[in-house]
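**Q** Any chance you can model this:
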Amino acid sequence: MNSTQSKECLQGVRSLQNANCVVMVPPKEFRYNAETAQDNEFQHKVELSEQQVRDNAMAEFKSMVVSLREEGVQVVEFDYPVSEKETPDAVFPNNWFSTTPTGELFVFPMACQNRQLEVRPEALVKSLSNSGRKVTSNSSLVSFVENDAYLESTGVMVMDHVNRIIYAALSHRCDREVLEEYAQRVGYERVISFQTGLPSGQPIYHTNVMMAVGESFCVICDELIPEFERRFVLKSLAKDKQVISISLEQMNQFCGNILQLENANGDKLIAMSLSAFNAFTTVQKSQLSTHGKLLPFDVSTIENIGGGSVRCMLGEVFLPRG
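**A** You can find the predicted model right below:
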């Protein structure tokens, strides 16, 4: 399916912002990843043994899966065979694939070599099919790796599906050329890319750590964006969304790494970590609650060591049933 056809198909589902199905990957090889730590300032080493780390991470994962299913969200557990080379960050599947309501599966170029091993599209298609979700076409941007150009899916792209806008903080993991190529393929009308600056002087490694977009709200740590770009980003978001600004300290507790979902009945839910929930102010929680039931999950081991939180653990599935 070309971009024009994809765009035409999406005309009928413009209001679909939230997935009611997600892919989650068990953290059976989870550990501190030295490769990704080179530009992910959210990762931390701990004194626990690797087995203790994995046991804790697996308990957090299982609890989250159970809770989401109890809330009526379909969870596809995508397991995989262990190979000689470990994939310590496999618990964050949203970085290597995305799906569309028209049945397309996109796979993306990952920046770190041990994360490139996570990309298993054939196995994922089979798992999705077994769960009643139909992939009608495949599209890959993985070849950009040969040019040292990367685009880590919905880690670096925060999607406004209603308005067909992609928000993206440019970085080593978010190449402008690949970003524009994806937008063209998927038929999205606008790409709003921008620079960011952490106190260290480095850019944010993933956009979805600093911002989230829901159907009628957004959360954003806008102080990271240079002023001349910040105004443009906020103006675009404020056109039809309630803008909830978070501080750098709140972002460091993963308040930006949240995701609005729907259950089988169409009820709105907002998944977040317990640390994020505790860091939001009372006013912000009240604001967010108007957009969905708040679902805090304790994933402290995963977010402290892996540098990603609840949103990173959820690969949205917009595929049709089939």
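**Q** drop to CA atoms for contacts and neighbour counts, all remaining ones
**A** Noted.
**Q** State whether residue 128 is indeed within a helix.
**A** Yes - per DSSP: H, G, I helix; E, B strand; the rest coil, residue 128 lies within a helix segment.
**Q** you'd agree it is up against residue 134?
**A** Yes - in this structure, residue 128 is within contact of residue 134 by C-alpha atoms under 8 Å, at 6.9 Å.
**Q** SS state for residue 7?
**A** helix.
**Q** got the contact list for residue 188?
**A** Applying C-alpha atoms under 8 Å, 6 or more residues apart in numbering, we find residue 188 in contact with 7, 164-166.
**Q** ok, which stretches of the stretch 51-200 of the chain are helices?
**A** 113-116, 121-130, 153-156, 176-186 (DSSP state H, counting those that start in this stretch).
**Q** Can you name the residues in contact with the second one?
**A** Helix 121-130 has contacts (C-alpha under 8 Å, 6+ apart) with 76, 78, 107, 134-135, 322.
**Q** so can I have a markdown table of the contacts of residue 188 showing neighbour count and distance to residue 17?
**A** Converted to a markdown table, the contacts of residue 188 look like this (neighbours: other C-alpha atoms under 10 Å; distance: C-alpha to C-alpha, whole Å):
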| residue | neighbour count | distance to residue 17 |
| --- | --- | --- |
| 7 | 19 | 15 |
| 164 | 19 | 10 |
| 165 | 20 | 11 |
| 166 | 21 | 12 |
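**Q** For the comparison step, fold the sequence that follows:
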Amino acid sequence: MSILQAPRAVVMIRPHHFRSNPDTQADNAFQTATSQPEQVRNLALKEFNTAVTQLRTAGVTVHVFDDETQDTPDSVFPNNWFSTHAGGHIAIFPMFASNRRQERRWDVIETLKQRYRVQDVIDYSGLEEDGLALEGTGAMVLDHIGRIAYTVKSNRADPVLLERFCTHFNYEPMAFEARDANGRDIYHSNVLMGIGTEFALICLSMITDPSRRGEIAKRLEETGRNVIDLSQDQIANFAGNCFELTGNDRLLALSARALDALTPTQVAAIEQSARLLPISIPTLETAGGSVRCMLAGIHLSPRERTML
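**A** Predicted coordinates:
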């Protein structure tokens, strides 16, 4: 089974002080303000722990790190500050919101170096001082097979930095504009689309330029994907924020809310090559992200034959 697109391992950050981040609410239309902070924290922890159990039961290796600080409300979404790549490469990314910059943890990177073969770490985070951001696999949805970085243009995806990343990591950048029905910019590419080994979920109608829309659909098809077109309502329910993984079999991890939004035809198309793994995280989704955002995929070779 090819695991190029669907990694066997992920990093997850357990949030002990989860809350909706006021510093990101202005440009994240998916975010919902929360009250009753203690209840929210407890529910978030319960949802997180259940998600870890589900993934491990499905055969996915999950490396869990605890975040007990109170200044990083979005730390449960680590895929924004680092990414890993076949051949032993790691990228560290600059973040748009200042309080999200505190999520970067070198103990996570050091653990990856100990357990996996890491050749180099390219750190772009210093570019925050120049007002540049490129928020990892939130800003970019990476086709590891076709070597394409699909990227919605936003303040969280600087075009110059995108070009630099793509040059370093050998991806072709495909940047485009996308907006919802109310004309609001899509803040992260991974709420608009998700790419599996044999299929791609995407809301084509949100891509504002019709010619670019056609180009993106064509590129996805050229790389062998069955393009499953999502509606804007399905995107609002996080149906695009999914992540293909390899466990005991090939899985598509997504939220229970996202699965409920899919049609029977769409479910059948996905199940031709991947088993659906719905995870219920309604509290965590109030932060404006879903299951994909919680999972930082590990596309590295383990040092030991048996992974820890």
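**Q** how far away is residue 192 of structure 2 from residue 123 of structure 2?
**A** When distance is defined by C-alpha to C-alpha, to the nearest Å, residue 192 of structure 2 is 26 Å away from residue 123 of structure 2.
**Q** So the two - more neighbours on which side?
**A** Using other C-alpha atoms under 10 Å as the criterion, residue 192 of structure 2 and residue 123 rank with residue 192 on top: 30 against 13.
**Q** quick one, strands of the stretch 151-300 of structure 2?
**A** Listed in chain order, the strands of the stretch 151-300 of structure 2 (DSSP state E, counting those that start in this stretch) span 172-176, 193-195, 199-202, 226-229, 243-246, 250-255, 275-279, 296-298.
**Q** Give the buried residues for stretch 85-101 of structure 1.
**A** 86-101 (16 or more other C-alpha atoms under 10 Å).
**Q** chain center to that stretch: distance?
**A** 9 Å (C-alpha atoms, centre = their mean, to the nearest Å).
**Q** if we look at that stretch, which residues are touching it?
**A** Outside stretch 85-101 of structure 1, the residues that reach it (C-alpha under 8 Å, 6+ apart) are 10, 13, 23-27, 29-33, 105-110, 114-115, 117-119, 152-156, 306, 308, 312-320.
**Q** again with stretch 303-314 of structure 1
**A** With C-alpha under 8 Å, 6+ apart as the test, stretch 303-314 of structure 1 has contacts from 22-25, 31-33, 40-46, 89, 91-95, 155, 208-209, 254, 257-259, 271-273, 297, 299, 302.
**Q** Pull out the buried residues from those residues.
**A** Members of these classed as buried by 16+ other C-alpha under 10 Å are 22-25, 31-33, 40-44, 89, 91-95, 155, 208-209, 254, 257-259, 271-273, 297, 299, 302.
**Q** Show me what residue 98 of structure 2 aligns to in structure 1.
**A** Matched to structure 1 by TM-score structural alignment, residue 98 of structure 2 sits across from residue 113.
**Q** what's around that match, how many residues?
**A** Using other C-alpha under 10 Å, residue 113 of structure 1 has 12 neighbouring residues.
**Q** same question, residue 266 of structure 2
**A** A count of neighbours around residue 266 of structure 2, defined by other C-alpha under 10 Å, yields 15.
**Q** Please pull up the equivalent of it in structure 1.
**A** That one, residue 266 of structure 2, aligns with residue 284 by TM-score structural alignment.
**Q** Same check on residue 148 of structure 2?
**A** Under TM-score structural alignment, residue 148 of structure 2 pairs with residue 165 in structure 1.
**Q** re earlier: distance check, the match of residue 98 of structure 2 against residue 119 of structure 1.
**A** 11 Å.
**Q** Next: residue 133 of structure 1.
**A** On the measure of C-alpha to C-alpha, residue 133 of structure 1 and residue 119 of structure 1 end up 19 Å apart.
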